[in-house]
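S.K.: coordinates for the following, if possible.
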Amino acid sequence: MASALLPAVQLTPQTPNIPAFYLDHYRRKFAARVAAGEARPLVIPYSLAGPLILPVLYLAIPHTKRPWLYRARFVVAAAMLALNAWTAATTSSTNMAVAYGVGLMAVFGSFWGLAVVVFMRVQFESARVEMRPRKMKKNDVGEAGPDEQAGGGGGGGFVYAVIDGQPVPDESVAATIGEYEYYWQTYPETGSFLQRLDWVWDLYTSFRGTGWTHAIPSIPSPTRPKDPHSSPPPAVDLSSIPLATRTGYHRSQTRASFHRNRLLHMLWSYLILDLWTITARHDPYFIPGPVPNTPLPPLPPLLASLPPPLLSVLRTALGSLGILAALGLYMNLYQLLAFSLLRGSSNSPRGQLWQYPSIFGSFPRTVLTRGLAGLWGGWWHQTFRLGFTAPTVFAVRRGWLDARPRAASTRLLALFVAFLLSGALHAAGGYTAIPHTTRARGPLAFFVGSFAGVVAQTAACALCRPWIERVPRPWRGVGNALFVALWMHATMGAVVEDMSRAGLWLYEPVPVSVVRLVGVGGMQGEGWWRWDRQFLPRWYSGRHWWESGIRL
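M.R.: Have a look, this model is predicted:
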């Protein structure tokens, strides 16, 4: 109802804290829409029905010997898509990051749900690394010393210890190898419902496929078996897990190195985000963002004195840095918490170090050697890769596309589909945000533009290969880095502006502001504690019992 909406934002030169002003306006606007029955908050478990609960429950029911149930996957997929569309159309949050995340959840939940339910034959083909008690007694042959633990990548230096004649990849495996054996577990069709649910839950929540036969090639993984359904189940060759892949994704061999690495990344990300919030928010480009036909608040004197090209570069760099630091903080925190919670489960590989490879690849091995293609195909976190490539893989398996490994048409289409889906994913984040000023064409233009950049650079390098090969390798790296920087600067403004209009930068990424605590920066009324009750989970009572739950 239009009457439930607040009037447009009215700023005055005396407004002391523009970000706080906009945050309060957006929150009151959403509260009015909820009260009018036009919107609903994100509620767990109700809002997870489409992206998580329905596909997981369906896959927990055996269908390999029930053709009618297997055919019902299309009905399940349709219901899943309908629920996700309903969530995207009606749900948001007063937490600006959650509001943006609703769209990501609904759209990627659709992509990933389709991949697992329809495109992949998981009950027929997928298998994961599992462990079971072994009858043999522990008989240590020898253990590797500290010098042997620091090896190179791509298949060398991966042995942490040799126990009972078996090379093991890290100390978490070494603690179990004497009592347990590792094998490839297919769908436990004859197991209990809880056993099947555990298998499906692990598959559905392992977006990169860690520990599965369908793991993405970027991360360190054991060699896949030729036939995981053979009897007895094939053993896992743990010694085949490389310390690092050719794109630079690496694993830790000791708990101390894992914790040190993740905590260090979190520390730098935390400090960067803390500084980011008191720096970028002074620029109205980020708060409230460039809205068509709406003048921005005046620039601070320092920014107003910068030449427009330099100001544009600064904004692109700040936007990129904010995104990268947020991913670094929360993804490393997730790994740290997941490993810490599961390491007590000594009979599950999910609590072992090799299951938690690094978030990003190696910048020198990817971007400096392959340019824009290396940035997206190797260095970037690859979390959504399986969902983005599943449609093309399915089309190849059905014979609709050329199945030859180097078929240019198939590779080009796969690349375009992946970037297009990524654009749709980020456009959905803006759609579910409280401000209705985002434009889907911004994220779509950025990611389709990245596709064009990858194709253009790859084609140019292929045509100029005889001349490029004469250039010393370090200078080739400089050229790749320069091309990536220029292309990203030329295109990234589209997605950063859309995030600005979505109010995403109003989110307080850290609860305690160290910078504000020591009295540096900040705006009027801002203290060192940054999270109010809108940032914390709380109970929500809906109009129906199934709509009640934990509100985010």
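
S.K.: contacts and neighbour counts: CA atoms only from here.
M.R.: OK.

S.K.: tell me where the stretch 251-400 of the chain has helices.
M.R.: Counting by DSSP state H, counting those that start in this stretch, residue ranges of the helices within the stretch 251-400 of the chain are 255-279, 301-304, 308-342, 363-370, 372-374, 385-397.

S.K.: before we compare anything, build this one as well:
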Amino acid sequence: MADPRHGSYRDLAKNFQTELDFVIEQGIYKPIFLYHIVIIHALPIIGLVIPSSRGGKYFRKVLFALCVGIAIEILQNRRAVVGGNGYMLGLMTAWWLIWTATLFIFTNIERDFKRIERKPGVQHQKSTHFNKNTNSVAEEPLDLSISLSEQQDTNAFLWQSYPPKFSHRLDWSVGLLFNLRGPEWNWRVPHLVPLPRSIHRQLHSGFSEKINAQEDSTYPTGQERLWAAFRKFVIGYLVLDFLKIILMSDPYFRGIAPANSLSPPPFPFYYFPGLAVHPVLAQLCRTIYSAGAVFFALEVVTSLNPLFFLGLSLVFPNGARNLTAAPLGASWLYSDAFGPFVQSVLDYGLAGCWGRWWHQLFRNGFMNTARWILSLLPASLVSHPQFRRVTYVVVAFCTSGFVHACGSHTQLASTYPVSGPFLFFTLQSFAILAEQVFKTVIFPILPLGGTPRWLRRTANFLFVFCWLMVSGRFVADDFARGGLWLMEPVPVSPLRGLGFGSPGEGWWCWRDPWFRYWSDGSYWGSGIRVL
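M.R.: Predicted coordinates for the structure are as follows:
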């Protein structure tokens, strides 16, 4: 029988689906149903809306134990091919477990979390004053003078803690649960664009003009944010379509050939048969393609947030106000997914690359995991700043490695979760610490005084690029082996519709169904299955 990996990539994807159906029928694995997805989302919401005064403190621990059991059962026994040959099943299950632990175990939601909300029934008028308290709740007034020319929108804003009213608490809890970067929360990740000064004046007592805030006149409007997101979406969409054609023409991205294979050489070298290509250059090209595909996939996915929520709030402002107390129409809610590259990577090196430039979607969960571990250690250790820094860096990257390794674990292929993604992310922590030691201990004693800024930036870039290309093969090779790139990133392909790519391709790419009814004869083994 011919190896399906050497035929069409669609045949290979169908082969994985056939293999999954077989192992499910044999009882080796079980399918993932829609009700599993509903349950793992509903349980945290139930725990969040029950206040501590009604037993919520203890009920959340019970629900967390239940979430742990469900997550373990899914990671061990459930499989699907949707989402990168099962990659997203493991990654999202592991992340959901980390995030649930953050909300139920590592923090106190009624004490630690506050959301920026519109103050109901109050609007700014010119020369009107409002009383404000940093820790105010919805009923507390604001004390501040804000002119109409400084406003980003017509509402007064305040910090909203855990609300007493159930409907408000449900809105607040859902907003907390499904938030990743916290742009409207008191834990917003640091690389987000600073809040406008008018918002800062309302939220922070003793506001200083020197704090990190942005002039309202230079802040993009909602329409500007929406168009910027649309441009990112279109560019990312077209690049993903182009990369899909390149990746599927290369045996490496189907899991057949090693990264340094020259038969055939990677794009664009196979168009130049007379050009000698070194195996190291071939591996470098494939690692760059892998990184580019991940980057643009994240750009496309994260741009959907402003396109959907900001777009709806601009078209239906009253509907957005009735839907939630969060200011969905505020442009400062929608920062770019990635931070500034120059100020992050060139000025801060590898630490800036991961901590300031990269997307930061999981940062709060990782940081709270490290903070909780520190709370369990002796105070004599925790009091040392360097020990705390090392713990934060190592725990955060090990947790990230765990989340991505779970994605590798649930793929229907021969992957190496520990020596692949987990090793890659763990190594980043040690590289960052080594970089910090060099910059703070070794570099000052070297006879390099007065080194120009451009040279330091060049050195930072070269170190980051070379390190990520060397260490990136651990995760890139695992992505390729696991069949991650078989996933169709776009529903409609302009390039393949115009005749580019393999013969037989067309405009429509999402040809296979994502769901199917499945029943093994039992109640819990029946339902809408995620394929």
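
S.K.: if we can go back for a sec, reformat the helices of the stretch 251-400 of structure 1 as JSON lines; add mean neighbour count and distance to residue 235 of structure 1.
M.R.: As requested, the helices of the stretch 251-400 of structure 1 are exported to JSON lines (neighbours: other Cα atoms under 10 Å; distance: least, Cα to Cα, whole Å):
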{"stretch": "helix 255-279", "mean neighbour count": "17", "distance to residue 235 of structure 1": "25"}
{"stretch": "helix 301-304", "mean neighbour count": "10", "distance to residue 235 of structure 1": "62"}
{"stretch": "helix 308-342", "mean neighbour count": "17", "distance to residue 235 of structure 1": "23"}
{"stretch": "helix 363-370", "mean neighbour count": "21", "distance to residue 235 of structure 1": "32"}
{"stretch": "helix 372-374", "mean neighbour count": "24", "distance to residue 235 of structure 1": "34"}
{"stretch": "helix 385-397", "mean neighbour count": "19", "distance to residue 235 of structure 1": "25"}
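
S.K.: reformat those helices as JSON lines; add distance to residue 496 of structure 1.
M.R.: JSON lines is the format used below for the helices of the stretch 251-400 of structure 1 (distance: least, Cα to Cα, whole Å):
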{"stretch": "helix 255-279", "distance to residue 496 of structure 1": "14"}
{"stretch": "helix 301-304", "distance to residue 496 of structure 1": "18"}
{"stretch": "helix 308-342", "distance to residue 496 of structure 1": "6"}
{"stretch": "helix 363-370", "distance to residue 496 of structure 1": "21"}
{"stretch": "helix 372-374", "distance to residue 496 of structure 1": "19"}
{"stretch": "helix 385-397", "distance to residue 496 of structure 1": "22"}
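
S.K.: of those, which is nearest residue 492 of structure 1?
M.R.: Smallest distance to residue 492 of structure 1 across the helices of the stretch 251-400 of structure 1 (Cα to Cα): 6.7 Å, for helix 308-342.

S.K.: mean offset of the closest one relative to structure 2 (after superposition)
M.R.: Aligned to structure 2 and superposed, helix 308-342 of structure 1 gives a mean residue distance of 1.3 Å (mean Cα distance after the TM-score superposition for structure 1).

S.K.: what angle sits between that helix and helix 255-279?
M.R.: Orientation of helix 308-342 of structure 1 against helix 255-279 (axes from the mean of the first three to the mean of the last three Cα atoms, to 10 degrees) gives an angle of 140 degrees.

S.K.: name the element residue 31 of structure 2 belongs to?
M.R.: strand 30-33 (DSSP states H and E).

S.K.: residue ranges of the strands in the stretch 101-250 of structure 1, please?
M.R.: With DSSP state E, counting those that start in this stretch applied, the stretch 101-250 of structure 1 shows strands at 127-133, 161-163, 166-168, 180-186, listed in chain order.

S.K.: tell me the helices and strands packed up against the last one.
M.R.: With contacts defined as 3 or more Cα pairs under 8 Å, 6 or more residues apart in numbering; DSSP states H and E, the secondary structure elements packing on strand 180-186 of structure 1 are strand 127-133.

S.K.: okay if I get the strands of the stretch 101-250 of structure 1 as CSV plus distance to residue 288 of structure 1 and mean neighbour count?
M.R.: Shown next, in CSV, are the strands of the stretch 101-250 of structure 1 (distance: least, Cα to Cα, whole Å; neighbours: other Cα atoms under 10 Å):
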stretch, distance to residue 288 of structure 1, mean neighbour count
strand 127-133, 46, 20
strand 161-163, 55, 21
strand 166-168, 53, 22
strand 180-186, 50, 21
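
S.K.: perfect, I'm done here.
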